[in-house]
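**Student:** Structure of the sequence below:
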Amino acid sequence: MKTFRYLASFVLLVWALGFLWFAAALPQPAGAERTDAVIVATGGAGRIPQGLAVLDAGLAQKMLVTGVDREVTPGEFAAEFEVSEARMECCVSLGFQAVDTRGNAAEAAEWVMENEIGSVRLVTTDWHMRRAGYELAQKLPDDMTLVRDAVPSTPSLASLFLEYHKLIASYGAGLFGY
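**Tutor:** Predicted coordinates for the structure are as follows:
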């Protein structure tokens, strides 16, 4: 019984320290590293504008927005984010298949292969970056360059708590091959 208490205390300590690290050291925006493409996971404020800023700065040539609601038309997207028709034609792809982070990774990896992309910049919110980056890295070839470009936010403690547990679950699923 004493061994069980020590083990439970150790697990609780590791969990708590992990959460503190997760919450206190959120990923940061990337620098000016150039990639072939930028992938934006929908779902949080500032993500799409950051992806478009990457395109505008010439840090990527193409952009995939993954997880777009199926009811959104390319015209509506272009109007909402003030993207020209020419920019939409040449450079912006909308992905409608994904409904969650794992789906974003699968959709993005498929798009990367179809477009023969050699390096990508992932744009998502800071609290979401670790899990989204992990899921995407699992789907991309091992030699693919993946730049993580976090959009700063002020997440609630509840959001951080939930995302931390989703990250643990993702790592566990990857460890056990799910």
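
**Student:** When you work out contacts or count neighbours from here on, use the C-alpha atoms and nothing else.
**Tutor:** Noted.

**Student:** Look up how far G58 lies from the residue positioned nearest the centre of the chain.
**Tutor:** In the chain, the C-alpha nearest the mean C-alpha coordinate belongs to A132, at 3.7 Å (Cα atoms, centre = their mean). Separation of A132 from G58 (Cα to Cα, to the nearest Å): 24 Å.

**Student:** now V72
**Tutor:** Separation of V72 from G58 (Cα to Cα): 26 Å.

**Student:** Pull the number of nearby residues for M129.
**Tutor:** By the criterion of other Cα atoms under 10 Å, M129 has 23 neighbours.

**Student:** was I right about it contacting Q28?
**Tutor:** No: applying Cα atoms under 8 Å, one finds M129 not in contact with Q28, separated by 9.1 Å.

**Student:** Quickly list what's touching both of the two.
**Tutor:** Common contacts of M129 and Q28, defined by Cα atoms under 8 Å, 6 or more residues apart in numbering, comprise A150.

**Student:** so where does the residue nearest to the centre of the chain fall, helix or strand?
**Tutor:** helix 126-139 (DSSP states H and E).

**Student:** which parts of that helix are buried?
**Tutor:** Neighbour counts using 16 or more other Cα atoms under 10 Å place 126-137 of helix 126-139 among the buried residues.

**Student:** Second chain to compare with the first, below:
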Amino acid sequence: MGDDRGFHGRDMNGNSQAGTQSSVANSSRGPRRPAVVFVCLALILLLALAGGLGAFAVKIAHDEPQAAPQADGIVVLTGGAARISEALKLLGNGSAKRLLITGVNVATSREALRSELDASKQLFDCCVDLGRQAVNTEGNAAEAAAWVRNQHFTSVILVTSNYHMPRSLIEFQRYLPEARVIAYPVKAGSPVTGSAVEMLTNSVALRVVATEYAKYLVALARKIAWDSWRVPVAPAQS
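**Tutor:** As a prediction, this is how the structure comes out:
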């Protein structure tokens, strides 16, 4: 009987069948490696975003306003009557000299706004300024920065809703790096209240927090890019 090993070990072209099978196996495994790497990176990114969202919710839940803040001016961002009411209380209590309400609708008259807020006419007429140019948070910061510099202020109390404060602070730090900005987060009227767990398990609150977190990341990236090339400005001494 003849030896069949040589016949079975090679194909009709004389190539080793074992080598051919190994090449096929390697070629089938090869394209999978980039896909596995991509999936792993995507999972890492998702975990990082989820962790960041949780930390963001914790920060919102734990942030509390100072009991009696003091500054040259107060800036409140429109978006809820409770925000403006809190800012007016601060002004009335002597926390600052003047108040800017930024982002007021151009169709809203000064008197109509005062009446809606049930604010003191004397206080409103003497010490409240209205900004009508801003249409978003970045615009609020730009409008407030111009007002602060025009008033020669070196410190301001920033009033807005609790979930909106982290992003607002970033924009104000970018447009007003020379001034001291004191955060005054408002929970009244906010759809985001309670603990971080309560925020993340309530569908309405989760949607608000997740949307705001995404906007916060964009604002943070923009600030990092801005800080990388702008000339540093020393904070003003108050």
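
**Student:** Identify the residue of structure 2 aligned to the residue nearest to the centre of structure 1.
**Tutor:** Taking TM-score structural alignment, A132 of structure 1 has S168 as its aligned residue in structure 2.

**Student:** which residues in structure 2 does stretch 97-117 of structure 1 match up with?
**Tutor:** Taking TM-score structural alignment, stretch 97-117 of structure 1 hits residues 133-153 over in structure 2.

**Student:** equivalent range in structure 1 for stretch 44-56 of structure 2?
**Tutor:** Using TM-score structural alignment, the residues of structure 1 aligned to stretch 44-56 of structure 2 are 10-22.

**Student:** That stretch against structure 2, how far on average?
**Tutor:** In the superposition against structure 2, stretch 10-22 of structure 1 averages 0.9 Å from its aligned positions (mean Cα distance after the TM-score superposition for structure 1).

**Student:** Any idea how many residues pack against the residue mapped onto R98 of structure 2 from structure 1?
**Tutor:** Using TM-score structural alignment, the partner of R98 of structure 2 in structure 1 is K62. K62 of structure 1: 24 surrounding residues under other Cα under 10 Å.

**Student:** was I right about K62 of structure 1 contacting D36?
**Tutor:** Yes: the pair K62 of structure 1 and D36 qualifies as a contact (Cα under 8 Å) at a distance of 6.9 Å.

**Student:** relative to helix 165-175, how tilted is the longest helix along structure 2?
**Tutor:** The residue-count maximum for a helix in structure 2 (DSSP state H) belongs to helix 32-62. Computed with axes from the mean of the first three to the mean of the last three Cα atoms, to 10 degrees, the direction of helix 32-62 of structure 2 lies at 100 degrees from that of helix 165-175.

**Student:** How about helix 32-62 of structure 2, which residues are buried there?
**Tutor:** 53-54, 56-61.

**Student:** Next up, the contacts around the closest residue to W147 of structure 2 other than its chain neighbours.
**Tutor:** Closest residue to W147 of structure 2 in three dimensions, ignoring its sequence neighbours and counting by Cα to Cα, 6 or more residues apart in numbering: L100, at 7.8 Å. By Cα under 8 Å, 6+ apart, the contact list for L100 of structure 2 reads 73-76, 128-131, 144, 147.

**Student:** now with 6 Å?
**Tutor:** L100 of structure 2 makes contacts with 75, 128-130, as judged by Cα atoms under 6 Å, 6 or more residues apart in numbering.

**Student:** follow-up on the earlier one: so, if you compare the buried residues of helix 32-62 of structure 2, which one comes nearest to S23 of structure 2?
**Tutor:** Nearest to S23 of structure 2 among the buried residues of helix 32-62 of structure 2, counting by Cα to Cα, is L53 at 45.9 Å.

**Student:** Confirm for me that A196 of structure 2 is in contact with I60.
**Tutor:** No: the criterion here is Cα atoms under 6 Å, and A196 of structure 2 misses it with I60 at 7.7 Å.

**Student:** No more questions from me, cheers.
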